[in-house]
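Peer 1: Sequence and predicted structure are below.
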Amino acid sequence: MARIIAIGDGMDEAINAASVILALGRPVAIPTETVYGLAADATNPAAITSIYETKGRPRFNPLICHMADLDMAEQHAEFDPLSRRLAEHFWPGPLTLVLALKPESDIHPLATAGLDSVGIRVPVGFTGDLIRHFGRPLAAPSANSSGKISPTSAAHVDGDLGDRINLVIDGGACEVGVESTILKVEDGEIHLLRPGGVSVEDIEAFAGVPVQRPKIAGAAIIEAPGMLASHYAPNAGVRLNATSVGRLEALLNFGNTAVAGQDDSRMVLNLSPAGDLAEAAANLFDYLKQADATGAVAIAVAPVPDTGLGEAINDRLVRAAAPRDAEGPVE
């Protein structure tokens, strides 16, 4: 099983231990403000291969490359004026920008899936400090088996990948709880590739221009993580916009929504009794895991507003439900 080091027991110990594993070309599970990431040296092809192998992730799905700061990011990517403004305002934070890769960048093509662009983010807290100490960008998708529920605690990582990796850095529960928002600027327009921890409304309010959403879900070229139709999936089926729940199902409620049959269901968890979308986002993946652990045949999810962070929550739920969306309650 993986060694677990809590940041609270010593920041230097955590950074030094992680740096040793990274220098050996092996992946380390690290906390970010969004979800836990499976990090490895983005310039080392063997290290990147170890990410794909550990996760069972398809190699056509590119990896986000995490940087210590904007200065490091500029060594690897070309920033148009609007992308630079977005980076200066939202970094460090849960925003990823897809940018043109500089020819002189030593990020390996395995990390970009051979594309001439790269997804870059500057994370908050420990990961930024680790990258600064390590001195090279880290490729870091979520630290879970490919397609499964993303981890928001060290225990989630250990339960899934603990027998496949050497080290997990425990930074407690992730504050945001869903992955970063991914944007790409083309011809002065902002295109949303994945909703996430920064709401579209906040981006539009800052940038002063509308954010363009994909016209057809699932039709885009895979140029950023989280764009596969099926993703974030528990073992149980997921049923959305539920107004009733069966005895063999678990329920994820939101706010004070009345859901028929909830008293007889396997489990009831409320993403946010107060109807707070930030609280719901922070609870989403943990509650999906808890509901899945009951052995329920399906997880019924009450309606969640599709505004603010609700757009990211619903994006994850739609992808979790994609393979096996049920028509009604399972009795």
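Peer 2: Done, it's in. Residues are numbered from 1 along each chain as shown.

Peer 1: contacts and neighbour counts: CA atoms only from here.
Peer 2: Fine.

Peer 1: how many neighbours does Glu104 have?
Peer 2: Residues within reach of Glu104, counting by other Cα atoms under 10 Å, total 9.

Peer 1: How much space separates the residue nearest to it when sequence neighbours are not counted from Pro31?
Peer 2: Among residues not flanking Glu104 along the chain, His76 sits closest, at 7.3 Å (Cα to Cα, 6 or more residues apart in numbering). As judged by Cα to Cα, to the nearest Å, His76 and Pro31 stand 23 Å apart.

Peer 1: what do you get for Asn253?
Peer 2: Distance from Asn253 to Pro31, by Cα to Cα: 27 Å.

Peer 1: Of those two, give the one with the bigger neighbour count.
Peer 2: Between Asn253 and Pro31, counted using other Cα under 10 Å, Pro31 has the larger neighbour count: 30 against 26.

Peer 1: I'd say that one and Gly171 touch.
Peer 2: Yes: Pro31 sits in contact with Gly171 when judged by Cα atoms under 8 Å, with a separation of 5.5 Å.

Peer 1: next up, a second structure to put side by side with the first:
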Amino acid sequence: MSPITQDLSPTEDGIARAAALLRVGGLVAMPTETVYGLAGDAMNGAAVARIFAAKARPAFNPLIAHVTGPEMAERLAVFDDRARAVAAAFWPGALTLVLPLREGSGLSPLVTAGLPTVAIRCPAHPVAQALIGAFGGPLAAPSANPSGRVSPTRAEHVRQGLGGRIDAILDGGPCAVGVESTILGLEGAPLLLRPGGVPLEALEAMLGPIGSGGDAHKPNAPGQLASHYAPEAGVRLNVTAPAAGEVWVGFGPDCVGAALSLSPKGDLIEAGAALFQTLRDADVLAGAGGRIAFAPVPETGLGRAINDRLRRAAAPRD
């Protein structure tokens, strides 16, 4: 494929051109309501291998297969009545289900990292839905950024990180949710494998208590590596009094003097949508060798996902 990354508009023609690239094994960054995803044909092993190469992503880290709805999803995974009920309640939307892989699914083993399960999501973004529909099959689509770095919520973020490595960027504007999907394991007892755009409380209202799972050394779903979402600058969390020279990122009205804020009024939805752009802006302000300090964010609702991303951004890096 061409090393030149095309810019495509979310028109009928732009979506058709993106689908044509995907059919020949190309890679297209597509907007979703969570973050931009780097899409490739989930049935084409060479295309999926290109996703890993473009991102420099470890091959043991599985990908999410994106579908138009339950009918396509059930061709890839084994659904029971509980999984169908959860999908009916939360799809399309920011929820990924990890379910047993259906025999004969046709998915490249690279998508599942050789595991007997598959992560599946039905995105709500109309451009993502249109692209999957035009392509006619599932798209493997991790976040469209170099592995371990800050996730992209705008088309320009994709170009900054992957320009020249992928075939096209389908520009659907800023992402509304701004943090990746919640990942729920439903092989047995429900397990929260990654907090995200659907709050844990909403899932527990339907399913009862949900345990936590996941292993940074042997991931069974994306987003479990200890160091992830990292800017160049160092990150410190739960800071109410920043040190000299730190770029302080506030949350809520009490952070007087903060250089930036996730949400001046303390709104978790606003903070989630702003998180990755704010990380990028703070990184620029901090400069080489600098540090970023984040004010406390409540560990409830969408705050659980925000704190998860911040903890991984602050984790020691290999």
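Peer 2: Yep, that arrived. This structure is a prediction, so every number in the text was calculated from the model and none was measured.

Peer 1: which residues are common contacts for Pro31 and Gly171 of the first structure?
Peer 2: Ser153, Ala154 (Cα atoms under 8 Å, 6 or more residues apart in numbering).

Peer 1: Would you map the strands across the stretch 101-250 of the second structure?
Peer 2: For the stretch 101-250 of the second structure, the strands defined by DSSP state E, counting those that start in this stretch cover 117-121, 139-140, 168-170, 182-185, 191-194, 211-212, 234-236, 247-250.

Peer 1: can you count the residues close to Ala278 of the first structure?
Peer 2: 20.

Peer 1: same thing with the one 4 residues further on?
Peer 2: The number of residues packed near Ala282 of the first structure is 24, by other Cα under 10 Å.

Peer 1: And for Arg75 of the second structure?
Peer 2: 17.

Peer 1: Next: Ile221 of the first structure.
Peer 2: So Ile221 of the first structure, with other Cα under 10 Å, has 9 neighbours.

Peer 1: okay, the strands of the stretch 101-250 of the second structure, which one's buried deepest?
Peer 2: Among the strands of the stretch 101-250 of the second structure, ranked by average contacts under mean count of other Cα atoms under 10 Å, first place goes to strand 139-140 (a mean of 30).

Peer 1: ok, longest helix in the first structure?
Peer 2: Secondary structure assigned by DSSP state H gives helix 277-292 as the longest helix of the first structure.

Peer 1: For the residue nearest the centre of the second structure, give me its contacts.
Peer 2: Residue closest to the mean C-alpha point of the second structure, counted by Cα atoms, centre = their mean, is Glu180 at 3.4 Å. Counting by Cα under 8 Å, 6+ apart, Glu180 of the second structure touches Thr34, Val35, Ala94, Gly196, Gly197.

Peer 1: now do 10 Å
Peer 2: Shown in contact with Glu180 of the second structure (Cα atoms under 10 Å, 6 or more residues apart in numbering): 32-37, 94-96, 142-143, 151, 153, 194-198, 222-223, 272, 305-306, 309.

Peer 1: Inside helices: which ones of those residues?
Peer 2: Members of those lying in helices (criterion: DSSP H): Gly272, Ala305, Ile306, Arg309.

Peer 1: so which of those comes closest to Arg291 of the second structure?
Peer 2: Using Cα to Cα, Arg309 comes nearest to Arg291 of the second structure of these, at 16.6 Å.

Peer 1: corresponding residue for that closest one in the first structure?
Peer 2: In the first structure, the residue matched to Arg309 of the second structure (TM-score structural alignment) is Arg316.

Peer 1: which residues does the closest residue to that match other than its chain neighbours contact?
Peer 2: Spatial nearest neighbour of Arg316 of the first structure, chain neighbours left out: Tyr232 (6.4 Å); criterion: Cα to Cα, 6+ apart. Contacts were defined as Cα under 10 Å, 6+ apart; by that measure Tyr232 of the first structure touches 144-151, 226, 285, 288, 315-322.

Peer 1: Translate Tyr232 of the first structure into the numbering of the second structure.
Peer 2: In the second structure, Tyr232 of the first structure lands on Tyr229 (TM-score structural alignment).

Peer 1: most remote residue from the second structure's center?
Peer 2: Ala244 (33.1 Å).

Peer 1: got the contact list for that one?
Peer 2: Per Cα under 10 Å, 6+ apart, neighbours of Ala244 of the second structure: Arg291.

Peer 1: And the residue lying closest to Asp69 of the first structure once chain neighbours are set aside, how far from Lys55 of the first structure?
Peer 2: Nearest non-adjacent residue to Asp69 of the first structure, counting by Cα to Cα, 6+ apart: Val122, 5.8 Å away. Using Cα to Cα, we find Val122 of the first structure at a distance of 22 Å from Lys55 of the first structure.

Peer 1: which one of those two has more residues nearby?
Peer 2: Taking other Cα under 10 Å, Val122 of the first structure and Lys55 do not tie; Val122 has more neighbours (26 against 20).

Peer 1: Surely the more buried one and Glu74 touch.
Peer 2: No: between Val122 of the first structure and Glu74 there is no contact under Cα atoms under 10 Å: 11.6 Å.

Peer 1: so what sits against both of the two?
Peer 2: Common contact partners of Val122 of the first structure and Glu74 (Cα under 10 Å, 6+ apart): Met67.

Peer 1: Any idea how many residues pack against the counterpart of Pro70 of the second structure in the first structure?
Peer 2: By TM-score structural alignment, Pro70 of the second structure lines up with Leu70 in the first structure. For Leu70 of the first structure, the count of nearby residues is 16 (other Cα under 10 Å).

Peer 1: for Arg85 of the first structure, same thing?
Peer 2: So Arg85 of the first structure, with other Cα under 10 Å, has 14 neighbours.
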